[in-house]
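Asks: coords please:
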Amino acid sequence: MATTPSPRLTSLSHGGGCGCKIAPGVLSDILRSSGAAGFVPPQLLVGIETSDDAAVYRLNDEQALVATTDFFMPIVDDPYEFGRIAATNALSDVYAMGGTPIMALALVAMPVNQLPLEVIGAIVRGGQDVCRAAGIPIAGGHTIDSVEPIYGLVAMGLVHPDRVRRNADARPGDVLVLGKPLGVGVYSAALKKEQLGDAHYREMIANTTRLNTPGPLLAALPGVHAITDVTGFGLAGHALEMARGAGVTVHIDWARVPLLPGVEQLAAQGFVTGASGRNWAGYGAGVVLAPGLPATAQNLVTDPQTSGGLLVACTSDTVQQVLDTFAQEGFAHAAVVGRVEAGPAQLHVG
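Replies: Next comes the predicted model:
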């Protein structure tokens, strides 16, 4: 008897990867109306106040716990690669705080009547393999039957309290370095319409499954002041969070921003996610785009990145050490992309 083919994973979800994030303006309204700050113990070194990548809780003079969670719907149809991407993305927030992961818990929500068990198993196995590569166990988790497929992790790590790197500690005079090229959202939009070539698909998988292991090495450099990872709010959104947190003006030199191959052409053809527009609607008032930028620049600077690169603010005499650290960890496209200046909390792209 013939078996019913498994549906495309991306066909089961209304969005994919970090493009599923609630729009930044809506999220701000939710947090503001909920009074989300609540009780803040003195041991909580980083909470929700600066929209940072993870919470950090001081355990003692030598150790602080980094805790975060991240999960989303499929960005690719291959179940194993979906699991790998989701797990890599979740662990990134630990690395972005300067931490080293120690353990994870799996979050699994699947339409069990629509997906074969072997497909669900492949998703989970992809996450396990990424955690194995990071040197940590998946020590538990939670599963539910869901209308849409969702996978991710609760990720925990350790960091010395003095090496915590928030997104809000950039200083005037700092230089900005980006660890990975942009364009994952554009690739995902093309993939969903079956218009992404094999070479570009391989680039997408390689980019989104590369663990942001430079994080703790960068945090150990005294000249590194701030680190964040670029995910669903795009480069503009996360750079603007850095600007607002530190009360500075951030400048992005668009000509120096690394892009995945073919991304500009795909964006020009209309392969742009809905999240890009929602991002601009949410924070565009805080962004100044210089005249003469390419027509695709707004869509690309707001392009939601899934498992994107680290954005690092460091002193000018630390830049080469930062680039060398990225290079030794296999990040060939890391590049200087901007600077930090005294001024109003804005982002300038030019």
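Asks: drop to CA atoms for contacts and neighbour counts, all remaining ones
Replies: Will do.
Asks: and the residue sitting nearest the centre point of the chain, helix, strand or coil?
Replies: What sits nearest the mean C-alpha location of the chain, by Cα atoms, centre = their mean, is Thr231, with 2.8 Å. At Thr231 the chain is in coil, as set by DSSP: H, G, I helix; E, B strand; the rest coil.
Asks: residues near the residue lying closest to it once chain neighbours are set aside, how many?
Replies: Nearest non-adjacent residue to Thr231, counting by Cα to Cα, 6 or more residues apart in numbering: Gln305, 4.3 Å away. Neighbour count for Gln305, taken as other Cα atoms under 10 Å: 30.
Asks: another sequence for comparison is provided below:
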Amino acid sequence: MSDPIRLTGFSHGGGCGCKIAPAVLERILAEVPKDSLPYPGLLVGLENGDDAAVYDIGGGQALVATTDFFMPIVDDGFDFGRIAATNALSDVYAMGARPILALAILAMPVDKLPDATIRDIVRGGLSACQTAGIPLAGGHSIDSVEPIYGLVALGLGRIEHIKRNDKARPGDVLVLGKPIGVGILSAALKKGKLSADGYATMVDVTTRLNTPGPDLAALDGVHAMTDVTGFGLLGHAWELARGSKASLRIKASQVPTIPEALALVQDGIVTGASGRNWTSYGSKVASGLEPSDWRIKLLTDPQTSGGLLVSCRFSAVNDVLATFRDHGFTDAAIIGEVASGPAMVTLVD
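Replies: Sure thing, here's the model as predicted:
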């Protein structure tokens, strides 16, 4: 009998940990024009690295468009497809819109993977789209050295409900919808140190669609929203601070964390992307901690299909938490606040 296929063995990275490091990406895009003035219908473009592009299609409606794809974070093809598709759809929800349509991006080493494994990946992506209530209407495939899967995702939303990642206001409260630690679990999986329960938790967290997004966006008092993915919680908090020209305070002890990931990171299990993330934006984070501290490793851990990070007025916090819980997000928690001052993220106990 042949050994089972291990998808993670075909790639040099996995999930949103594959992202180009923030500092490298900024360097690459430094001379790329970000001015959207020639396209007045483009409401959100390259300006602040937001989760998706937004275009005014008239009648108060906005088209939201995004794409996301990566290499395997797990070995099971069906789970990989579900995770990758859920992650791609998250960007639509993070803008406050509802997905309407998806196209698949499929790049596979067809000489190394059985047809059945590739079919499972496609089936997993289709399953996530069906859960979201949208068609997987086509896509594009190529023969590739490493397995890659993801989606182009389109959504619709009311223009007045579109939430950007640059509108946080001093006095706002920060709420995070999912626990962090997915990258650490993935690293443990590759090392053969992840328990069966840990794997089940990883799949559960990464295949949970961020469906609260549109309902959160419609709440009075919700000012900004983004999803936490490959740059880690501190990286996406920094993007929020930079775009909003505000100071964010993150209370480390209040950040929801997957219990097994907490134990693993304290035991030294981390991803390479965590260090690259810290190198990219660590100078923008006031923590009083050494980069080697496990808390820094946890808060820079790349999240695949991570939670929504919401900046809202204090009076809206109960409604935000109730909305998360109505959608089954029982780990949602207040993790910090927004203050006036220079763009910076401050980490406190």
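Asks: what would you report as the TM-score here?
Replies: Once superposed, the chains reach a TM-score of 0.97 (TM-score structural alignment, normalised by the length of the second structure), with 348 aligned residues with a Cα RMSD of 1.5 Å.
Asks: find me the equivalent region of stretch 154-172 of the second structure in the first structure.
Replies: Taken onto the first structure by TM-score structural alignment, stretch 154-172 of the second structure occupies residues 156-174 there.
Asks: ignore what I typed, I meant stretch 77-85 of the second structure.
Replies: Under the alignment (TM-score structural alignment), stretch 77-85 of the second structure falls on residues 79-87 in the first structure.
Asks: just how off-centre is the matching stretch within its chain?
Replies: Relative to its chain's centre, stretch 79-87 of the first structure lies at 14 Å (Cα atoms, centre = their mean, to the nearest Å).
Asks: got the end-to-end distance for stretch 135-148 of the first structure?
Replies: 30 Å (Cα to Cα, to the nearest Å).
Asks: what's the answer for stretch 250-263 of the first structure, then?
Replies: One end of stretch 250-263 of the first structure to the other measures 24 Å (Cα to Cα).
Asks: measure the equivalent of Thr209 of the first structure over in the second structure to Asp227 of the second structure for me?
Replies: In the second structure, the residue paired with Thr209 of the first structure is Thr207, using TM-score structural alignment. Distance, Thr207 of the second structure to Asp227 of the second structure, using Cα to Cα: 14 Å.
Asks: those two: who's more crowded?
Replies: Asp227 (32 against 23).
Asks: isn't that one up against Gly49?
Replies: No: using Cα atoms under 8 Å, Asp227 of the second structure is not in contact with Gly49, being 11.8 Å away.
Asks: so where do the helices sit in the first structure?
Replies: Counting by DSSP state H, residue ranges of the helices within the first structure are 24-34, 79-96, 117-134, 184-192, 198-208, 214-219, 234-246, 263-268, 274-283, 297-301, 319-328.
Asks: nearest to Asn167 of the first structure, out of these?
Replies: helix 234-246 (5.2 Å; Cα to Cα).
Asks: tell me roughly how far that closest one lies from the second structure on average.
Replies: Following superposition, helix 234-246 of the first structure is found to deviate from the second structure by 0.3 Å on average (mean Cα distance after the TM-score superposition for the first structure).
Asks: okay, that helix sits on what stretch of the second structure?
Replies: Going by TM-score structural alignment: helix 234-246 of the first structure matches residues 232-244.
Asks: contact partners of the matching stretch?
Replies: Contact partners of stretch 232-244 of the second structure, identified using Cα atoms under 8 Å, 6 or more residues apart in numbering, comprise 48-49, 165-169, 180, 226-229, 247-248, 274, 277, 281, 284-285, 299-303, 343-345.
Asks: what about 6 Å?
Replies: With contacts defined as Cα atoms under 6 Å, 6 or more residues apart in numbering, stretch 232-244 of the second structure is touched by Asn165, Asp166, Lys167, Ala168, Val228, Ser247, Leu299, Thr300, Asp301, Pro302, Gln303, Ala343.
Asks: which of those residues sits closest to Gly125 of the second structure?
Replies: Nearest to Gly125 of the second structure among the contacts of stretch 232-244 of the second structure, with distances taken as Cα to Cα, is Gln303, at 18.7 Å.
Asks: the closest one maps to what in the first structure?
Replies: Aligning on TM-score structural alignment places Gln303 of the second structure opposite Gln305 in the first structure.
Asks: any idea how far that match lies from Asp169 of the first structure?
Replies: With Cα to Cα as the criterion, Gln305 of the first structure and Asp169 of the first structure are 22 Å apart.
Asks: now swap in Asp61 of the first structure and tell me
Replies: Distance, Asp61 of the first structure to Asp169 of the first structure, using Cα to Cα: 21 Å.
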